[in-house]
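Student: A predicted structure for the sequence below; I have some questions about it.
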Amino acid sequence: MTLTDRRIQPPLTADERTTLTAMLDFQRDTLAMKCEGLTADQLKDRAISPSGLSLLGLVRHAAEVERGWFVNVINGESSRSPWTPAGSTDRADFDVDDADVDEAFAVWREECGRARAIVDAAASLDVTGRLGEEVFSLRYVLAHMIEEYARHNGHADLLRERIDGETGE
């Protein structure tokens, strides 16, 4: 069996901003597709030992990187993770044993929406933000996010196939 592909294909010819944002949305949709139709237990399953990766952990991680790069770096905010206790430096996005699936997907969708709004409001891809002493352009952040999702979607593909045999690009 293969997963149903409802993703919107990025345009083959478009300006840079359209190409980058469409590619990022395609990668976001790929993660959603890999999670489609699974139970909460399956989404939390760490299907490839000894890794602690799970599909739900990847969704929570994606919410974190959306927030970190777009909200905190490009928009200059200091928004914190809902999953990491105040004062802690531990990354709790992959700790899904007691995670609420609906909350995780809602937070991820919200962060994707915030990211889209930040990109749409930016005057150009040359807009910059800071992370410590380093300066990043919006262009870099979009390219990095495409890479981030693509890498983790490879993980998601393996996890999904191991969980129930479903495959699909």
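Tutor: That came through, no problem. All values reported here derive from a predicted model rather than from experimental measurement.
Student: C-alpha from now on. contacts and neighbour counts both.
Tutor: Noted.
Student: okay, now Gly168: neighbour count?
Tutor: Residues lying near Gly168 (other Cα atoms under 10 Å) number 14.
Student: show me the helices in this protein, by range?
Tutor: 16-35, 40-44, 55-66, 101-121, 138-164 (DSSP state H).
Student: tell me which of the ones you listed sits most buried.
Tutor: helix 55-66 (a mean of 24; mean count of other Cα atoms under 10 Å).
Student: and the angle for that helix with helix 101-121?
Tutor: Counting by axes from the mean of the first three to the mean of the last three Cα atoms, to 10 degrees, helix 55-66 points 30 degrees away from the direction of helix 101-121.
Student: what about versus this one:
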Amino acid sequence: MDDSRWHLSHSTDERALLLAFLDFQRDALARKCSLEDDAELRRRSVPTSHLTLIGLLRHLAAVERWYFQVIAAQQSPPELYTETDDPAEEFTHLATATGESARATWHTQVDHSRRITAELALDDALAHPTHGRPLTLRWILLHMIDEYARHNGHADLIREAIDGSTGE
């Protein structure tokens, strides 16, 4: 895999750097979750954990929705997962979840995020809808890089347990 982040110019602006690093993390999740077998995508990293590749896709779709649509765009989109009252439903309620539907939902949320990001400046003032703390698009992009990087580490471990693949 050619990591395009290393090909960016030393004069690349901050916005392009942030977007390149976020897209790298998004692409890494897509690669790690590229399995076609739903049973493998539902496989837990360890028996006591609820972490699965399908759950990570669903969770990150919900995170994309929250930070970009709800906070950045101040929209009120419908919740993605509402079959139960469990606040961790994207991780725990997987009986009907499929890799195809999880990937489609995640891609749709990423597409929304990219459109919203294109309309905002890094320093645009945004307010968190529940506690009102001020945020910026810069903060959201950095947070999303962190969120993906952390969960991609989880995905690495899950994928290694499934088929031995590591890294990329």
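Tutor: Thanks, I have it. A quick note: this is a predicted structure, and the numbers were derived from the prediction, not measured.
Student: so for Ile8 of structure 1, which of the helices of structure 1 sits nearest?
Tutor: helix 16-35 (6.4 Å; Cα to Cα).
Student: how far apart are the closest one and its match in structure 2?
Tutor: Comparing helix 16-35 of structure 1 with its match in structure 2 after superposition yields a mean distance of 0.5 Å (mean Cα distance after the TM-score superposition for structure 1).
Student: residues making contact with that helix?
Tutor: If you take Cα atoms under 8 Å, 6 or more residues apart in numbering as the criterion, helix 16-35 of structure 1 is touched by 3-13, 43, 55-56, 59, 125, 142-143, 145-146, 149-150, 153, 156-157, 160.
Student: could you dump the helices of structure 1 to TSV with distance to Gly76 of structure 1?
Tutor: Putting those into TSV (distance: least, Cα to Cα, whole Å) gives the following:
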stretch	distance to Gly76 of structure 1
helix 16-35	20
helix 40-44	32
helix 55-66	13
helix 101-121	11
helix 138-164	12
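Student: among these, which is nearest Thr89 of structure 1?
Tutor: Closest among these, once you apply Cα to Cα, is helix 55-66, at 13.4 Å.
Student: residue contacts, the residue in structure 1 that Gln75 of structure 2 lines up against?
Tutor: Under the alignment by TM-score structural alignment, Gln75 of structure 2 pairs with Glu77 in structure 1. By Cα under 8 Å, 6+ apart, the contact set of Glu77 of structure 1 is Val71.
Student: and Glu77 of structure 1, how far from Asp15 of structure 1?
Tutor: Glu77 of structure 1 sits 28 Å away from Asp15 of structure 1, taking Cα to Cα, to the nearest Å as the criterion.
Student: skipping adjacent residues, who's closest to the residue nearest the centre of structure 2 in space?
Tutor: Nearest residue to the geometric centre of structure 2 (Cα atoms, centre = their mean): Leu60, 3.2 Å. Sequence neighbours aside, Trp106 is the residue nearest to Leu60 of structure 2 in space, at 7.0 Å (criterion: Cα to Cα, 6 or more residues apart in numbering).
Student: got a list of what the residue mapped onto the one you found from structure 1 touches?
Tutor: Trp106 of structure 2 maps onto Trp108 in structure 1, with residues paired by TM-score structural alignment. By Cα under 8 Å, 6+ apart, Trp108 of structure 1 lies in contact with 59-60, 62-64.
Student: reformat those as TSV; add distance to Phe26 of structure 1.
Tutor: Below are the contacts of Trp108 of structure 1 laid out as TSV (distance: Cα to Cα, whole Å):
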residue	distance to Phe26 of structure 1
Val59	15
Arg60	18
Ala62	14
Ala63	16
Glu64	18
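Student: count the neighbours of Thr39 of structure 1 for me.
Tutor: Residues lying near Thr39 of structure 1 (other Cα under 10 Å) number 11.
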